[in-house]
Each structure stands twice: as structure tokens, then as C-alpha cells.
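A.B. asks: pasting the sequence and the predicted coordinates here, then a few questions.
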Amino acid sequence: MKFIDLRSDTVTEPTDRMRTAMAEALVGDDVYEDDPTIKLLEEYTAKLTGKEAALFTPSGTFANQLALFTHCNRGEEVILPHDCHIVAHEVGGASVIAGVQLRAIESVNGKMDIDKVKKAIRYVDDIHYPETGLICIENAYSDGTVLSLDYMKELHMVAKEAGLKVHMDGARLFNAALSMKEEVSEVLKYVDSAMFCLSKGLCAPVGSMLVGDEEFIKKARKKRKLMGGGMRQAGILGAAGLIALKEMRLRLVEDHENAKYMAEELSKIQGIEVLKDNLDINMVFFNITDNRLKGKMTQEAFLKEGIKINPEEDNMMRFVCHYYISKSDIDTVINFIHRLRRY
């Protein structure tokens, strides 16, 4: 049975082109840096992002935690938005792996107040305080919004003046760049390192990339091995990653347009309130204000109709558009919700 899967853009399966490329990939032992396909992927990534070097990692969480582990010394503090992915959804990895503590600053749509960031920076000259080791941002943010280039530039200046680096969780980097109408290399000018996922909306089955300068990536490569991320014939995965970057990122505009269409249609349903300020990328967030409808919009009810959704989180629902969600799929979902409301 074919499901309409709105849970996330992580559910995308490899395309036929990817499957063929994976089967035919030239491979070697990547721990020895002998895998030609991974080398091509890393070189292409560095060129695309405007960074000196890149490193293939198993996942976005892995790449974020590797960045903290590489940038920071144990006992240092990382400044970042209070509800970003590193804080909320990475299993407390920062304390376990890098041995750092997180200085979570209250934010709105991932945007920390610049003055609060300045005040949060702590230096080594006071024996009572941990020293600040890094500032992190997330763009696009997990609530469907995008930070502006002006904001990123201002934050980077603050970090630079304090002698700090900025790392960006760019899991959906290409969605952010599309929304900003900027080249990816321009977006990454104002961060020292960044990660992005190949498996979120780009259809690659596994993997994320970490980018930065050559010294940073050299250190990260060794720490990747320590964390168990040194893979052998990884070119099978790298082949899919190359297609993700060369082809699939160029079609993300369709997902953004579909998300806006879905938001418009959901807004027409009485009892549903769409968060229209959170529509920068391929996600639609909404509240169900009608308790009768809310009681009917369960995972079980949708699943019976061949639709997969996630339950409410913090009284909010999220539908995500991706390569395998068409406009007709959206119409099917909308019609089903209309039927739920009617009966």
C-alpha cells in the first residue's frame, strides 16, 4: 500500500537514479581515505558551500555533536537558542560527547536577542565561570522559519569580536537558502562550520555533511573515528549523496509551493488555525481550535485512510511536504479532514 507520509521529509526513499548509482558506485575504505565516491562528494560539497573542506557523517545529530566536540574543550559553554535541535532533540549528547554545557538563550523562531548573546559570553578571567567555547544557530529552524542573512552577519560579528566560532545546524540548509533567495555559499559566509542533511527532503537514504576550514575538518575526521563514525566502503551512500546535491536540491521549490498550497487549503477548514508566519520552507504548522475535530484527527484515523501523520506536540500539528507528496496527495488529505469535520 502506498502511504501519503506527512510526518517528515526524512521519510523520502532513494530515487531510481540513486539506487542505480549506489549499485554501481566505485568504493574503497574511507577510513584510509580510499573511497573515490566519498572524496568526490566531499570535494563537491566544499565547492558548493564555499568552505575549504567537508566530511561525510552518518547523521545530522552526529555532525552537530562532532562539531561541538571539535570546536570546544571539555567544561566550556555553548550559547544557542533555547529550543533548537541540539538542545531539544539530540539526547543530551553535548554533555556526554563533548563534555560541554549548553547556555540556552530564549529565542523567537531561532533568533536570539543579540544583546542577550553578548551578555551571555563568559571569559576565562573569572574563576567562577565556565568559558564560552562556541555559539550555535539553526537555519532553517525546526519551526519552519528562516533566519535572515543580516541577522547571521550581526551575530557572526559579535562572535568574531569575542574570539568565538559560530556553528550552524543547517539540517535543511537548502530550504533556507531557497527561502532567502541566496546561494548556499553566501548563507554560510557568516558561520565557521555547518552541517546539513542529505536525507531530509533530498532523498538520500543516509548521511549528513560537516563543512569548515581544512584544520577544523582534519580534527573532525579523527574525532569522527573516535565516535564510531569511520565507515568503510561508504561510497555506496556517497553516490546517493552526490545525486541529492546535484539534482534533488534544485527541485525543493516544488515542496515549498506545495506547503503554501496545503496551508491555504487547511486555512479554509473551520476549526484549524494555520501558523502563517511559519511558512518559510516545506512545513505547515497548525493548531486545531475545534475540540470535536481534534478528537477525530488521530494517527489511527489518518492511517486507516493511508495517511501517516505525527501526533500533536505542544498543542501543535505539523505536516511536511517532500518529493513524494504531490498536489493531488494534498487534496486527498484536505478532503479527508473535511469528511472528519462533517461526520
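C.D. replies: Here it is on my side, so go on. Residues are numbered from 1 along each chain as shown.

A.B. asks: make it CA atoms for all contacts and neighbour counts henceforth
C.D. replies: OK.

A.B. asks: what's the distance between R292 and M180?
C.D. replies: Using C-alpha to C-alpha, to the nearest Å, R292 is found at 39 Å from M180.

A.B. asks: tell me which of these two has more neighbours.
C.D. replies: M180 (18 against 12; other C-alpha atoms under 10 Å).

A.B. asks: ok, and the closest non-adjacent residue to that one?
C.D. replies: S148 (7.1 Å; C-alpha to C-alpha, 6 or more residues apart in numbering).

A.B. asks: thought the one you found was touching S179?
C.D. replies: No - counting by C-alpha atoms under 8 Å, S148 stays clear of S179, with 9.6 Å between them.

A.B. asks: pick out whichever of those two has more residues nearby.
C.D. replies: S179 (20 against 16).

A.B. asks: what kind of secondary structure is the more buried one in?
C.D. replies: At S179 the chain is in helix, as set by DSSP: H, G, I helix; E, B strand; the rest coil.

A.B. asks: for it, which non-adjacent residue is closest in space?
C.D. replies: Once flanking residues are discounted, S179 sits nearest to D280: 6.0 Å by C-alpha to C-alpha, 6+ apart.

A.B. asks: that neighbour touches G144, doesn't it?
C.D. replies: Yes - in this structure, D280 is within contact of G144 by C-alpha under 8 Å, at 5.8 Å.

A.B. asks: identify the contacts common to the two.
C.D. replies: Residues touching both D280 and G144 (C-alpha atoms under 8 Å, 6 or more residues apart in numbering): there are none.

A.B. asks: let's bring in a second model and compare:
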Amino acid sequence: MNIDLRSDTVTKPTHAMLDAMMKAQVGDDVFSEDPTVNALQSRIAAMFGKQQALFFPSGSMANQTAIKLHTNPGEQVICDKYAHIYNYEAGGASFNSGVSCNLINGNKGMFSAEQVLEHINPDAFYYSQTTLVEIENTTNKGGGACWDFNEILKIRKICDDKNLGFHLDGARLWNALVAKNETAKQYGDVFDTISVCLSKGLGCPIGSVLVGNDDIMKKAIRIRKIFGGNMRQVGYLAAAGLYALDHHIDRLEEDHKKAKEIGNILSSLSYIKTVEPVETNIVVFELSSDVKEPDFFQKLKENNILIISMGSNKLRIVTHLDYTDAMHEKVLNSLTSLKI
């Protein structure tokens, strides 16, 4: 059996999800006439207590749209040095919106309200104007770490005081909600815009949703069109999202449990230098200095196990919907029996 732990994006729709997709009622979404898309957007907007939601083909496009909604060319976004919008969206912030990123050296992709204050540019004409603060929950390069909600509230107050927008890249927010026993509404009350992904922890084949209130979202559909993201009978994909909201959120606890068990095994092995604390479905670890990364990857590949490198000497394992109990047992046994 092949075991792919590179990402939670490698999942395939379940038979029940495929059945829901095939039965979807569809229409032309460019005319806002796809009933299934409209139902998904209405449902997610209501979950977060926001007035609007808009379906996107990718989380990167949703994030890039949010940045453009909040900023004008020449302005600056405050985010962590590990932020997805800075590292993994192909320079889109500068290319699409003409903005720069003021990077915070945080802790596992997270930072404090005090650090935000320190990174707001002075109000002088020769500085780039700070207009947006962006955070990511859970943090990808932070090993699936979850933010302290009280710190988020403190940052919100600074954004209010300084008239800054506040955007959440919630690609794995569902994992944080389950791990921390929080609600979507809590986050909707705090952030101006939130992007949530349906194709990671929830197991959909494609799709993200951007939520916000009317004042900020009124131009979102135009920007999505500019980015080439308007779609036609996309209700087949939206139906997968509706199914996932009903059936795939609570089960995220299983992914978290398996990830923690992998982390515990790794921590006990002599060829592993460090393992980041595991909170959700991501395990980030580092090999001992005498172990070569290509050799380790090859040993895993011989056991039909795939993982991914994150750079900076860090490796990542991500548990997900398609990672079965039988696969989990094989991974644990393989890790403990590898000859390194």
C-alpha cells in the first residue's frame, strides 16, 4: 500500500461525497444562478456571522483577493516570516496588489500584539503605509500550531486603533476550531476577511471560500474575475463542500490523534534531532546531523511512504482523511525499524 503523507491536499473524494457531487443542482455561477454554490456561500457566511462569502478555486486566489481588497499599490502588509502569502503564493502580493510585506520574526508562525505595534510604519510620506495585518491559523511552517485567541483579540484592538485591516488565512482553520474547541463565529467577529480551505482537512477535491461583510466584499467578485477565477456550473464542486461541512469536521480529531502518535514515536528515535510540538495534523521534525535527508527519504520510499521537505533542515508529515488505521500502523512500525 502507498502511504502519501506529503500534505492533506492529496485526498480523493469519498464515495458518499462523489454521490453528493453527482446529484448537485447546478447553474451558471457567473450569473449567480448556481443554487449549490449559493447554498455553500450562504452557509459559510452564516457560520462566521458575515454578510457575504465567495467560492474560489484555490486558497491562494482567495488570499490574494483579500490582500487586494484591503490595500492599494505601494502599501504594506504585516505578516509572519513564515506566512503562506509571503512564501508560497509566488510573490502574488507584490505582483497582484503592488504591496510589500513587513515580516515579523515570530514563534512557529505566530507573533504578539506588541510585535505588530513595532512593525507599523511611522506616519511619514517617505514610509510605505501599513494598511493590513495578516495571520495564518493553523500555521503551516509552525507545524500546525494554533493561535492563542486572546492574542488575536489584542491584535484586533491594535487594528482598530490604527485603522488597519485584519485578514485570516484560515487554510486549516477547521483543524484549529476542533483542536481548541472554538467556533467559526468567534473568528468572524474578529477578522475583516477570512479565507477557509475545503480541499485540505475536509477532503474536497478543490475549493476555498472568502468571507467578509458587504463593505469589504463588494469588489471581491470583480477581483476574482480579474484573476481568472469566475466559474460556470461549479455547483458540482460546491456540493463536495456542503457534504464535507456535514461529515468531515468532527473527524479531524482522528487526524490530530494520529499526528500526535507519530510525533511521539519520532521523539523516541535516535536519528531524530527535534520534533515540534504537535497540536493538529502536521508533524514537523529535524533529522540528526549525521543523517542525510536524501537517504532518509529513500528509506521511507522503500516502505512506500512519502513525506515532504520544508527547507531549513525540516521535514513534514501531514495526516488526513485518506490515511487509514492500517497505514498508520505501518508508518509507526516503519519509523521504529528503519536502519539509518
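C.D. replies: All right, it came through fine. Please read all numbers here as calculations on a predicted model, not as lab measurements.

A.B. asks: contacts for the host helix or strand of V117 of the first structure?
C.D. replies: According to DSSP states H and E, V117 of the first structure maps onto helix 114-120. Taking contacts as C-alpha under 8 Å, 6+ apart, the residues outside helix 114-120 of the first structure that touch it are 79, 103, 105, 154-155, 158.

A.B. asks: what ranges do the helices span in the stretch 151-300 of the second structure?
C.D. replies: 173-180, 184-190, 214-217, 220-226, 235-247, 252-267, 293-302 (DSSP state H, counting those that start in this stretch).

A.B. asks: for the ones you listed, which one sits closest to G98 of the second structure?
C.D. replies: helix 220-226 (14.3 Å; C-alpha to C-alpha).

A.B. asks: can you count the residues close to the spatially closest residue to E90 of the first structure that is not a sequence neighbour?
C.D. replies: Once flanking residues are discounted, E90 of the first structure sits nearest to T61: 6.2 Å by C-alpha to C-alpha, 6+ apart. Neighbour count of T61 of the first structure, defined by other C-alpha under 10 Å: 22.

A.B. asks: and T61 of the first structure, what element?
C.D. replies: helix 60-71.

A.B. asks: quick one: contacts of that helix?
C.D. replies: Counting by C-alpha under 8 Å, 6+ apart, 57, 86, 90, 93-94, 97-99, 133-134, 165, 167, 169, 171, 193, 195-197, 207-210, 216, 219-220, 223-224 sit against helix 60-71 of the first structure.

A.B. asks: tell me the contacts of the residue nearest the centre of the first structure?
C.D. replies: Closest to where the C-alpha atoms of the first structure average out (C-alpha atoms, centre = their mean) is A171, at 1.9 Å. By C-alpha under 8 Å, 6+ apart, the contact set of A171 of the first structure is 60, 139-140, 195-197, 200.

A.B. asks: same deal with H85 of the first structure?
C.D. replies: Residues in contact with H85 of the first structure, defined by C-alpha under 8 Å, 6+ apart, are 138, 142.

A.B. asks: then N175 of the second structure?
C.D. replies: Contacts of N175 of the second structure were listed using C-alpha under 8 Å, 6+ apart, and they are 138, 201, 249, 252, 280-281.

A.B. asks: what's the most distant pair in these?
C.D. replies: Maximum distance among these (C-alpha to C-alpha): 14.9 Å, for T138 and I249.

A.B. asks: between the two, which is the more surrounded one?
C.D. replies: Remark: of T138 of the second structure and I249, T138 carries more neighbours, 28 against 16, as counted by other C-alpha under 10 Å.

A.B. asks: what segments of the stretch 1-150 of the first structure are strands?
C.D. replies: Ranges of strands in the stretch 1-150 of the first structure, per DSSP state E, counting those that start in this stretch, are 4-5, 53-57, 77-81, 101-105, 107-108, 111-112, 132-138.

A.B. asks: how many neighbours does R103 of the first structure have?
C.D. replies: 19.

A.B. asks: er, C159 of the second structure actually
C.D. replies: Here the number of neighbours of C159 of the second structure (other C-alpha under 10 Å) works out to 20.

A.B. asks: okay but it is in contact with F166, surely?
C.D. replies: Yes - C159 of the second structure is in contact with F166 according to C-alpha under 8 Å; the separation is 6.8 Å.

A.B. asks: mutual contacts of those two, please.
C.D. replies: In contact with both C159 of the second structure and F166: V133, using C-alpha under 8 Å, 6+ apart.

A.B. asks: for the contacts of A171 of the first structure, which one is nearest T20 of the first structure?
C.D. replies: Checking the contacts of A171 of the first structure one by one against T20 of the first structure (C-alpha to C-alpha), the nearest turns out to be K200, at 20.1 Å.

A.B. asks: residues touching the closest one, list them.
C.D. replies: Applying C-alpha under 8 Å, 6+ apart, the residues near K200 of the first structure are 9-12, 171-172.

A.B. asks: which member of those is positioned nearest I307 of the first structure?
C.D. replies: Taking C-alpha to C-alpha as the measure, I307 of the first structure sits nearest to V11 out of the contacts of K200 of the first structure, at 13.0 Å.

A.B. asks: from R122 of the first structure, how far out is that closest one?
C.D. replies: 41 Å.

A.B. asks: returning to that earlier point: how big's the offset between the helix holding T61 of the first structure and the second structure?
C.D. replies: In the superposition against the second structure, helix 60-71 of the first structure averages 0.7 Å from its aligned positions (mean C-alpha distance after the TM-score superposition for the first structure).

A.B. asks: and for the closest residue to N105 of the second structure other than its chain neighbours, the neighbour number?
C.D. replies: Once flanking residues are discounted, N105 of the second structure sits nearest to K81: 5.8 Å by C-alpha to C-alpha, 6+ apart. A count of nearby residues for K81 of the second structure, using other C-alpha under 10 Å, gives 20.
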